[in-house]
Structure formats: C-alpha cells, structure tokens
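>>> Return atomic coordinates for the entry below.
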Amino acid sequence: AALFGRSFLSLKLNPTPNIGTKRESPIKIQTNNTFSNIIMCLHLINNLQDKSISLPLTYKQFDCLGIQALINRLVRRNLHEFATKLTKFLNIPADEGENRILVQWAVQEINNPTNTNEESISEIIKSRLENVSGIPFIEIIGAAFLAKKTIVVRRLLDVKVTINDQVDILLTLGDKEEALQRALKSENTDLVLYVLMRIKADESLTDYMLRLKKLKSLPINLHLE
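Have a look, this model is predicted:
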C-alpha cells in the first residue's frame, strides 16, 4: 500500500544520492515532509470517523476545510478534549490551538443556559484554567460580562488579569469604591488619577470632595495636585 501511494507523488522519495557528499538532497527533504504530512492527515481523518467523533471526511474535504475550521466544528460539538489532542498531534502553537479551545470551552460554560450557578461556573473555570499559561482571561471575563453574569466576572478578576483591566471592568460594573481601592493598592499614580477622574465625572463635586477626604491612603503627590 505504501509503495502504491508513493507512485502518486510527483517527486521520488529516494533520489540517487550525490557521490562524495553527505548533504541530503533538498528534493528528498521536501518529499519526505510531504509524505509525512499526508500520513499524519490520513491518520487524523481515520480518527474523525470514530463513532465518538462521527465526522467522516475525505482527504480532499479535509484539505479544503482546513485545520482551524475543523477545530471550530469539533468545539461546537463539545469535543474539546479531542480538539485539544488534535492541536498537540499537529504541533499547533498553544495560542492558536489548545488555549483558544480552552477559552471557547469556558465561554460555552458561561453561555450554557442550564448553568445557572455562577459560583460553580467560576470555580470550574478557575480550577481548569488557572494554572494554564497564556490563557487570555480577559476574553472569558468579557463573555461573562456580555452574559450579565457579574459574579463570574468578579471571581475571575484576580486570575491573571492586569490591574488596569481589573479597574476598567470594575468601573464598568459601577463598583467605583473597589476600583479605587485596587488602584490605590497598585501604587500606580496614573491609574489612581484615571479612576478619580472617572468617579468625578459621575458624581457631584460635593460627593467627590467628601470621598477624597475619607481616603487616608491617597498618594502624597495626588494631594499636592
């Protein structure tokens, strides 16, 4: 079968080596890579036909569909584990493969109408993704915000989210006090000023001045301003 398959390749798999040189022919390298890629794809296509996946494709269909579109189909079928194995099998970079799949899984968990316990959703996402490097939690938080699941948003704020993004999200949620406290804790003067200006725009001057008087941890350079 292998010999039969080789006959369809336009290049010879084993060209006659040049006498007196140890360098491998570029044609041989290219052909071997092509052969390996085809075998890898055929192995994957065979796995797609399994009953647990039920996604039969011809090689031509697979080639036209593309890897990313195939991953999207698997994710829509909730076959996240198989999709993740596929990305590892094909050596796809994590940010384009495994991490993207995990983010989509988290978003599906958030948008699942049967998942009404926001505390439980938060814990499931945190326990699975907290120790995975490179996960853009801000995207997951954005999905939770759009789904109006504010508890999920708050629970995920402390998981690998920059202080600037934390403050912006809290201000969007209307939690001015928490946003200000986090900004003060960061000791970032520019960030504190940014929060104060946002608060000032929403409050009367009297309320704003009273808020400033209550703050004991305000940086001295802000007092001077």
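>>> Every contact and neighbour count from this point should use C-alpha atoms.
Will do.
>>> Pull out the buried residues from stretch 207-217.
Under the neighbour-count criterion of 16 or more other C-alpha atoms under 10 Å, stretch 207-217 has Tyr208 buried.
>>> just stretch 52-59 next, same as before
Within stretch 52-59, the residues that count as buried by 16+ other C-alpha under 10 Å are Leu57.
>>> now what about it, what contacts it?
Outside of stretch 52-59, the residues within contact range by C-alpha atoms under 8 Å, 6 or more residues apart in numbering are 41-42, 45, 47-49, 79.
>>> now those residues as TSV including distance to Leu171, neighbour count and secondary structure?
Putting those into TSV (distance: C-alpha to C-alpha, whole Å; neighbours: other C-alpha atoms under 10 Å; DSSP: H, G, I helix; E, B strand; the rest coil) gives the following:
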residue	distance to Leu171	neighbour count	secondary structure
Cys41	49	15	helix
Leu42	52	16	helix
Ile45	49	17	helix
Asn47	48	17	helix
Leu48	46	17	helix
Gln49	49	13	coil
Leu79	36	17	coil
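>>> To compare against the first, here's the next sequence to fold:
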Amino acid sequence: GDERLKDAVLACLDAALNTFDPTVQTALLRAASYGKLFCEDVDGDLRDDFVEKCQQVRILHNVRDPAIGLPLTYTQFESLGLETLVHRLVSRHSHQLALKICEAAGLSQQKQRVLEHWACARIRSLAGTEDAAVLGRQIIQKLAICPGMSFGKIAGTAYDCGMKDLATMVLDQEPKANDQVSLLLEMFQDDRALKKAVESRDADLIYEVLLHIKSRLPHEGGGGIKLGSGHSEPQDPQEKKFYSLLRKCPVVLHHLVAYYENTGLDPADKAGRQSIEGLKKVYYELKMEPQAGRIKVVESYMKMDWKQRLRMLEIAKDLFKNDPYVAAATGAQVRLLQIQRKCEADYRSKFVDLSVNATLAKLIRLGHTDRAARIRKEFAVPEKRFWHIQVQTLAEEQDWNGLSTLAASRRAPPIGYEPFIEACVANDSTPEAVKYISKLALPNEKMEWLCSIQCFGEAAEVAKDEKNVDALRYISRCAKGKPVVKRRIDAMIRELGG
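Predicted coordinates for the structure are as follows:
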C-alpha cells in the first residue's frame, strides 16, 4: 500500500546517499521522485525528507569531486556534521563550495567565518603584489552578501601583512565601534580611532581612546612645563599631535577635562595631584588662560610655604586678565594672604588659610577690633555682617562688657537687638539675654523671648504693663512647672479682672 511505497521512496534516497556513482545516484533520485508523486503526504514529511536528502546527495557529490578530494561515505558525513565539514573545506581553501553549503543549509555564522577566512587568505596571498584599493573593493563587495559581519580580523590580517591602507579601508566597514577603535589604536591610527569613538557617542569609548593615547605620551603628568613662565610648546611629536587633536575636537577636550575633574582635584590625594597636573598641562598647551588660572589657584593651596602660594596666586591673577571679576577676587585673596602673614608676625598666632570673616573674628577675639575694622573696610565687608561677626565673637568669648559697649556704640544697632539676644542664649547667659530683650521695641517680642528662655515672671510683668489678660493666661499655662511664679501670674490676672 501507501506505506510500502513511502518506504521504497526513502530506500531509493538512502541508496543514492550511499553510492559513489553519479549515474546510479541520478537513477535512484528519479525513481524516488516518481514514486513520491503517488504517495499521500498530507503533513509534508515525505517532501521535507526528499528535499533534505537531495541536498545531502548534492553536497556529497561536490565534496567527492577530485578537485576537492574528500571521498566521504554517507556514514562519515553524518558523523562529521555540516559545520565540521564546512570547517574542513575552509581549511583546504575550498571557500566557494563551503559558502554554497552554508547558504543552502542556512548556516549564517559559518557563512561569516568562511568569508572571513577567504578574505584573510586572499590578503596573505596577494600582500605586496596587489593594489590595496582594488583588493579592498573586492573584499568589501564580496562580503556585502553578509550584512553586519565583523571586519576586525580581516583588518588585523591586512595590518600584520604590512598593508596599512587596506586595513584602514576594510576597518571602515566594521559595524562595532569597540572593535573598530581597538584595532585602530593597535595600528597607531589615533586620529581615526578618536574620530570613530566620537561618532559612536560612547563616553566610555572616548575615555578609553584618550587614556590609551595619553599613556603613550612622554612626561605624562605635565612634568616638562614650568608654569608661570609662559606657554611652552611640547617638543615631542606625539605630544604635539595629541594637543592638536584636542584643539580640533572640543568634544574630546570636554571628556578629558571631565575625566580629570571626576577623578578629583584634592591636593592632599595622589590621584587629585595627578589630575591637577594633567589639567594644568592641557590648559597651558591649549592657551586656555582662565581655566589655567583656576587650576593655578587650586595648586597654590598645595604649597605650605606662603611665599610660593603668593607667587602662584599672582600668576593666576595675570591669567584671569580677561575676566575682571575673577581677577579682582584673586587679587583680594593675594592681599588677604599678605595681611594674614603680617598679623601672624604681629600677634604670634595663626591667620593664614582663614577666610576674611574668620580673620576679622580672630582679631576681635584677640582684642584688636580697630585693626579688624580697617580690614573690614579694605575688603568691603558689609556693615551688618561685621556687626554680626562682632556680636557672635564677643558672646563666644563671654566678653559681656565688650558686647554691652558695642550695643551702646549706636543709638540703634544696624542689626537690631535680636542677634545680641540669640548670641547670649547660645552661650548660656540668660541674664545678659534679658538685658537686650528689654531693649526690644514691641511688647509681644519681649514676651515671646522671655517665655522662650523661661523667664515667665518678667514676661508677665510686660503683659501686666500692657494690660494683656490673654497673654497673662498664656504665660500662666507655660509656667505650670513653676508653682510660685504661676500663682503670682494668676494674681495679676485677677487684679486685671480676668
């Protein structure tokens, strides 16, 4: 019946696979094809078997050809598998047959390997004899049948064979930026590698290229530059090339600066010092004076000797000449450092590294308020801020007479009396605080402050003078922890008819 006919068709196919005679194979395949016409094949299994085995017959027929020289039996073919067979064909340089087998069997990865091996073999065989541009076009055209294929190994082979132009040409077709950039760096094609990294918009890749290029530079870290003596040009060709790249590509410069800044600019840290040196050299070589001045300021605080620091700040001020505000601020810092050194010499106490405010506070603490006032004018410290500094410093020193003298020096202090009260409270002197609370203009403010420092009796006296029964009731509730005071307050409430 039908099953016996199917078995006969399959038997013809198996026989065709196991014979070496092409004439017999043809006859067996025709018989199988004829018999298949009379078989019911609802699910298509027989059709699929027929197509697969015919394909295998064609493969065996081709590999058994004397030009190929692989007289495989069907059993050997099955044992090897298609991928291994393709590998063997490639190793025998039978690339065309291997490629056809891959296309017929749908082996996309193997197809890429075949094309890659073919291209590498062709480059090796024609190295030094074929024009690089012609050979490159041939390879690119041939490999176009396999979109997305990697060209890295092919470019590497061309480079190893001394065909740098071909390697560069082929590498332009590489779809993966990482592979492309890595090989370009190996080929010392720094410009092109950096260009490809920028085009990829991959920050990590840009950093990788930058650091790789920098690692090749002599005097890494800026050792060859004497800052403050002008903008010296790098003598080494590699350095010139590197800084030329930075000039032409602001994106790359931005990434390099970001790398240094993210590493940190802490002078106390080794990595921070290296970052400072690196930025310093970049800014000086590219004549970026404001940025170089900023680094010079940071670097000045790496110096313990105040004279060296002063000299560096002077250099920074010159570099800021196109930015009047920053130049003035730097000049003010220079003047402050000079004043602090003079104060140290006069009073045998440390002033260097203090801010203007801290310098004023220290002079007040040492009793040199007149000198603090002169410095305050020189640095245009606002009057109110100077008053705040005096109040806070005198209170911290618990110089209550000095604080009282300061308060009395004006009919009304420009900052009011509340800062005096706050300073007294912060330094645990309630009696002094009460003295300044009494000077407040508004009764409500007096009562609030007195209650906040638990002077409920005094607060009640203010409320009584104002005949404010509601305030007295509130103060009475607040004073429940002080029975004697509370009774006195309640008596005031009754006296006022509350």
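>>> and the contacts of stretch 52-59 of the first structure, which two are the farthest apart?
Within the contacts of stretch 52-59 of the first structure, Leu42 and Leu79 form the most distant pair, 19.6 Å apart (C-alpha to C-alpha).
>>> Please enumerate the helices of the stretch 51-200 of the second structure.
74-80, 82-91, 95-105, 108-126, 132-143, 152-160, 164-171, 177-186, 190-200 (DSSP state H, counting those that start in this stretch).
>>> can you redo the ones you listed as a markdown table with distance to Arg341 of the second structure?
As requested, these are exported to a markdown table (distance: least, C-alpha to C-alpha, whole Å):
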| stretch | distance to Arg341 of the second structure |
| --- | --- |
| helix 74-80 | 88 |
| helix 82-91 | 81 |
| helix 95-105 | 83 |
| helix 108-126 | 73 |
| helix 132-143 | 71 |
| helix 152-160 | 64 |
| helix 164-171 | 62 |
| helix 177-186 | 53 |
| helix 190-200 | 49 |
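>>> ok, of the contacts of stretch 52-59 of the first structure, which one's closest to Phe4 of the first structure?
The nearest member of those to Phe4 of the first structure, counting by C-alpha to C-alpha, is Leu42 at 15.1 Å.
>>> got the contact list for whatever residue of the second structure lines up with that closest one?
For Leu42 of the first structure, the aligned position in the second structure is Val57, judged by TM-score structural alignment. Contacts for Val57 of the second structure (C-alpha under 8 Å, 6+ apart) come out as 16-17.
>>> per the alignment, His117 of the second structure corresponds to what in the first structure?
Using TM-score structural alignment, the partner of His117 of the second structure in the first structure is Gln104.
>>> residues in contact with the residue nearest the centre of the first structure?
Closest to where the C-alpha atoms of the first structure average out (C-alpha atoms, centre = their mean) is Arg100, at 3.8 Å. Residues in contact with Arg100 of the first structure, defined by C-alpha under 8 Å, 6+ apart, are 94, 135.
>>> Could you do Ala147 of the first structure as well?
Counting by C-alpha under 8 Å, 6+ apart, the residues that Ala147 of the first structure touches are 110-111.
>>> Distance check, it against Val107 of the first structure.
10 Å (C-alpha to C-alpha, to the nearest Å).
>>> Need the nearest residue in space to Leu171 of the first structure, chain neighbours excluded.
Distances taken as C-alpha to C-alpha, 6 or more residues apart in numbering place Ala179 nearest to Leu171 of the first structure, at 6.2 Å, with adjacent residues excluded.
>>> and what of Asp168 of the first structure?
Per C-alpha to C-alpha, 6+ apart, closest to Asp168 of the first structure is Ala179, 7.7 Å.
>>> State the number of residues packed around that neighbour.
If you count neighbours by other C-alpha atoms under 10 Å, Ala179 of the first structure ends up with 26.
>>> how about it, what's its partner in the second structure?
The equivalent of Ala179 of the first structure in the second structure is Ala193 (alignment by TM-score structural alignment).
>>> Surely its match and Met187 touch.
No. Look at Ala193 of the second structure against Met187 with C-alpha atoms under 8 Å: they stay out of range, at 9.5 Å.
>>> For the residue nearest to the match of His117 of the second structure when sequence neighbours are not counted, grab the count of nearby residues.
Once flanking residues are discounted, Gln104 of the first structure sits nearest to Val75: 7.4 Å by C-alpha to C-alpha, 6+ apart. Neighbour count of Val75 of the first structure, defined by other C-alpha under 10 Å: 20.
>>> which residue in the second structure lines up with Val75 of the first structure?
Taking TM-score structural alignment, Val75 of the first structure has Val90 as its aligned residue in the second structure.
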